[in-house]
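Q: 3D model of this:
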Amino acid sequence: MQQESGRRSNKERTQATRAALLGAARQLFIEKGYADTGTPEIVAAANVTRGALYHHFADKQALFRAVVENEAALVADEIDRAAPDDLPAGEALIKGGDAYLQAMALPGRTRLLLIDGPAVLGRAGMDEIDDRHATRSLRAGIGFAVKSGALPRNLPVEATTLLLSAAFDRAALAIETGGDAADYRAVLAALIDGLANRK
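A: Next comes the predicted model:
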């Protein structure tokens, strides 16, 4: 029994160390950017040793990738909650898009996912992460809308996903720098409605 309890404690300590590193790194990457953040300040902010950092992550880029992956997963969770499977397909696309913009309004998130993410991890690396999270949600929503007839059945799902994703990303960046969120939401909804009405 004691050994089992000890194993749990070790697991909990490991999880706590990882969470501390991710939290400290996220804050520093937002405040200073990836390039200007050093691993010594990350471990100091996390109150762990340098050895602990390299036990969990191969290098600073691997830590950054884990931060980005976590942020992308949180955004996708918000989209999925806002657009459950029982919503009509067209409404789900609009509600999911609104949820994306709301999730991206969290301070620092656009920097992590839309600016530093592609710069540090490359477009292919960022696409790989997106494909597991928000882009996956959008692709599924578009695919469902096409199959259900809410969008034209001859609309190519992959191309539509790519272009709508880019539009949502651009809107998130514009809102981050002071753009009117209501304006961008209205235009994106009109874009989706326009696709729905395309014959």
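
Q: all contacts plus neighbour counts: C-alpha atoms, from now on.
A: Fine.

Q: could you say which helix or strand contains G125?
A: helix 117-132 (DSSP states H and E).

Q: And this one, please, so the two structures can be compared:
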Amino acid sequence: MRRNKAETNETITNLILIARSHFTERGYANTSLEAIVQEAGLTRGAVYHHFRSKKDLFRIVLEAVQREVAERVEREASASEDVWQQLFLGCRAFVMAAVEERNKRIMLIDGPAILGWEIWRAMDEEHSMSMLREQLETMQRLGSFGAISLHALTHFISGALNETTLWLANESIRPEATEEAMKVVAFALEGMKRLA
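A: Model (predicted):
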């Protein structure tokens, strides 16, 4: 029984990797479930055993991408002991990871379009936004800023970062756009720190 479960997990992991590659290269609309099935060496029925539809498979792929981005944010933010620097490093890591070619189309272009803003926002809230809120709670507890609504602040920063990544996703022909965005993030956080 344990072997069957391990094989099932391996099959699902393989399907997600193949699907991610297809969704990244071709986009959701131009990816056929048949091509994924063929590359995985499975039958269509075997795929439907694990995923209800192409859309369901895409949702799982997006969730995997968001988990990876969140792990990167946590890893890069922890490079500093200073809570304000952690916040900046985490914000920068989120933006840089989200606009990478392997993540951008799935996370920023097709994600909201295919699943809808409500589902996309709920997934974002579960991953990146929850980490941001934890950081802000830590900062408030340590006295980095006063009695400000963390709910509002989390949404404010998250909204700014999401809008920045969406903008950058469409600015890939201008390499300096990323540097401009990072300067603005640093400027905004520095302003918050001075006012805190």
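
Q: Need the TM-score between these chains.
A: With the length set by TM-score structural alignment, normalised by the length of structure 2, the two chains reach a TM-score of 0.88; 192 aligned residues with a C-alpha RMSD of 2.0 Å.

Q: picking up where we left off before, with structure 2 overlaid, report how far the helix or strand just after the helix holding G125 of structure 1 is off on average.
A: Heading C-terminal from helix 117-132 of structure 1, the first helix or strand you meet, by DSSP H and E, is helix 134-148. Helix 134-148 of structure 1 differs from its equivalent in structure 2 by a mean of 1.6 Å after superposition (mean C-alpha distance after the TM-score superposition for structure 1).

Q: Which parts of structure 2 are strands?
A: Along structure 2, counting by DSSP state E, no stretch forms strands.

Q: Please pull up the equivalent of I157 of structure 2 in structure 1.
A: Alignment note (TM-score structural alignment): I157 of structure 2 maps to L164 of structure 1.

Q: do W117 of structure 2 as well
A: Checking TM-score structural alignment: W117 of structure 2 goes with R123.

Q: what's the answer for Y28 of structure 2, then?
A: So, by TM-score structural alignment, Y28 of structure 2 is matched to Y34.

Q: now swap in M139 of structure 2 and tell me
A: Under TM-score structural alignment, M139 of structure 2 pairs with A145 in structure 1.

Q: Excluding sequence neighbours, find me the nearest residue to that match.
A: Closest residue to A145 of structure 1 apart from its sequence neighbours, by C-alpha to C-alpha, 6 or more residues apart in numbering: A89 at 4.9 Å.

Q: wait, doesn't the one you found sit right on K147?
A: No - in this structure, A89 of structure 1 is not within contact of K147 by C-alpha atoms under 8 Å, at 9.4 Å.

Q: higher neighbour count, the two?
A: Taking other C-alpha atoms under 10 Å, A89 of structure 1 and K147 do not tie; A89 has more neighbours (23 against 14).
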